[in-house]
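Make a model of this:
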Amino acid sequence: MEPVLQTRYVFTITAHIGSVTSAGDIGTGVRRIIPITGGEVKGQDVNGQICAFGADFQIIRPNELIELEAKYAFATDDGAVIYVENRGIRCGPVELLQRLKRGEPVDPKLIYFRTVPKFETGSEKYRWLMESLFVGSAARHADRVVVDVHQVL
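So this is what the prediction gives:
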């Protein structure tokens, strides 16, 4: 019998983003920093507002493979603060990734964009976020990133 991996949808993160700052080609790719300016978290058990600080630190490899590392926090509707560290990759046809970089719309289904969010909080109610692994299926839009977060069971 083969092991089966199951997940459960828990919430959606909609992170509003600002203008890209580039540090240029660092030898292993182009370093970009994209500020996270706010947004929301919506789900059955977790709801809140993304704090207006944090950023996504990216390296764009020569083949347009993008490695992402976002660090930010959100405050739940009941007052807890949850820190998020979300690493992932985005890849797809080069011409579509270049359109995304220019802020042009691209069908999210045509781009592979997956993440592994990690959460930290002192809140007992949300401690379960630190006791499981999570995966995210994401979509990049001109002014926001939307991540559907699933708990690995």
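
can we go C-alpha only for contacts and neighbour counts from here?
Will do.

give me the number of residues near L96?
Residues near L96, counting by other Cα atoms under 10 Å, number 18.

same check, this time on Q151
Neighbour tally, Q151, other Cα under 10 Å: 17.

Kindly report the same for G39.
G39 has 19 nearby residues by other Cα under 10 Å.

The one 10 residues further on too?
A total of 19 residues lie near Q49 under the criterion other Cα under 10 Å.

For it, give me its contacts.
Applying Cα atoms under 8 Å, 6 or more residues apart in numbering, we find Q49 in contact with 38-41, 74-77.

sec struct for the closest residue to it other than its chain neighbours, please.
In space, Q49 comes closest to E40 once its chain neighbours are excluded; the distance is 4.4 Å by Cα to Cα, 6 or more residues apart in numbering. At E40 the chain is in strand, as set by DSSP: H, G, I helix; E, B strand; the rest coil.

wait, what's in contact with E40?
13-15, 47-50, 74.

and it, how far is that from A73?
11 Å (Cα to Cα, to the nearest Å).

hey, what's in contact with both of those two?
I50.

picking up where we left off before, next one: the residue nearest to Q49 relative to T76, how far apart?
From E40 to T76 the distance is 9 Å (Cα to Cα).

structure for this one too, so we can compare:
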Amino acid sequence: MKDIGEISTAHLFDMAVDLSPRLDVGTGPVGRRVLFGSAGGTFEGPRLRGEVLPGGGDWALFRPDGVMTLDVRLTLRTHDGDLIHMTYGGRWATPPALRADLADPATRHQVDPARYYFRTNPLFETGAKRYAWLNDIVCVGSGYLIEGGIAYKVAQVA
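Presented below is the predicted three-dimensional model:
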């Protein structure tokens, strides 16, 4: 094998997404489908910042083993008015002993995120010239619950 160097990351932004009331589609042949709609939010990092627009969401699938698979599409508007399409998949694996605590919307944001595994793989699309560099990068993210929504630390893979 060739030595191609270690994979490294650099902070891209932190993002908080406000969630609409969830829509439970029900249990189908591959698990329970739930839509967690985006009601807005913000993102901020060293190279870009702005707002998460309403209308996106996570078409999550809860597998029979309790792991949630993510299927997210969001639209970001930068502080200077450009639009960015953000998509990501990922996994949220929670130990069975924690699931009751995470099911309570009033207190679930108080559960220490170190006790569950919540990782994503964001990709971006934009026609904005000043943000065109986003079209060519791969990112990783760590998710955690906040009051009224969800938050992520997103890093660019170098």
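
Using CSV, lay out the contacts of Q49 of structure 1 together with distance to I89 of structure 1.
CSV is the format used below for these (distance: Cα to Cα, whole Å):
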residue, distance to I89 of structure 1
G38, 22
G39, 21
E40, 22
V41, 21
F74, 22
A75, 26
T76, 27
D77, 30
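
which one of the residues you listed has the most neighbours?
Ranking those using other Cα under 10 Å puts F74 first, with 23 neighbours.

And it, how far from F113 of structure 1?
22 Å.

gap between the equivalent of G38 of structure 1 over in structure 2 and G66 of structure 2?
In structure 2, the residue paired with G38 of structure 1 is G40, using TM-score structural alignment. In this view, G40 of structure 2 and G66 of structure 2 are 27 Å apart by Cα to Cα.

Doesn't W133 of structure 2 lie inside a helix?
Yes - under three-state DSSP, W133 of structure 2 sits within a helix.

Now for the counterpart of it in structure 1, how many residues are close by?
Aligned counterpart of W133 of structure 2 in structure 1: W128 (TM-score structural alignment). W128 of structure 1 has 13 neighbours, counted by other Cα under 10 Å.

shared neighbours of E40 and T76 of structure 1, anything?
With Cα under 8 Å, 6+ apart, E40 of structure 1 and T76 have common neighbours 47-49.

As CSV, these with distance to P105 of structure 1 and secondary structure would be great.
Formatted as CSV, the shared contacts of E40 and T76 of structure 1 follow (distance: Cα to Cα, whole Å; DSSP: H, G, I helix; E, B strand; the rest coil):
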residue, distance to P105 of structure 1, secondary structure
N47, 28, coil
G48, 27, strand
Q49, 25, strand
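
residue ranges for the helices of structure 1, please.
Assigned helices in structure 1, in chain order: 94-101 (criterion: DSSP state H).

Show residues contacting stretch 138-151 of structure 1.
With Cα under 8 Å, 6+ apart, stretch 138-151 of structure 1 has contacts from 7-18, 100, 103-106, 108, 111, 113-115, 117, 132-137.

Now, those that are in strands?
Taking DSSP state E as the definition of strands, these contribute 7-17, 113-115, 117, 134-137.

Report the buried members of those.
11-17, 113-115, 117, 134-137 (16 or more other Cα atoms under 10 Å).

From those, pick the one nearest R32 of structure 1.
I17 (12.8 Å; Cα to Cα).

Apart from its chain neighbours, what residue comes closest to the closest one?
I36 (4.6 Å).

And for the one you found, the neighbour number?
25.

in terms of contact, does it touch A55 like I think?
Yes - I36 of structure 1 lies in contact with A55 (Cα atoms under 8 Å); the separation is 4.9 Å.

what touches both of these two?
By Cα under 8 Å, 6+ apart, the residues touching both I36 of structure 1 and A55 are Y72.

Skip the chain neighbours and tell me the closest residue to G26 of structure 2.
R32 is the one closest to G26 of structure 2 (Cα to Cα, 6+ apart), at 5.2 Å.
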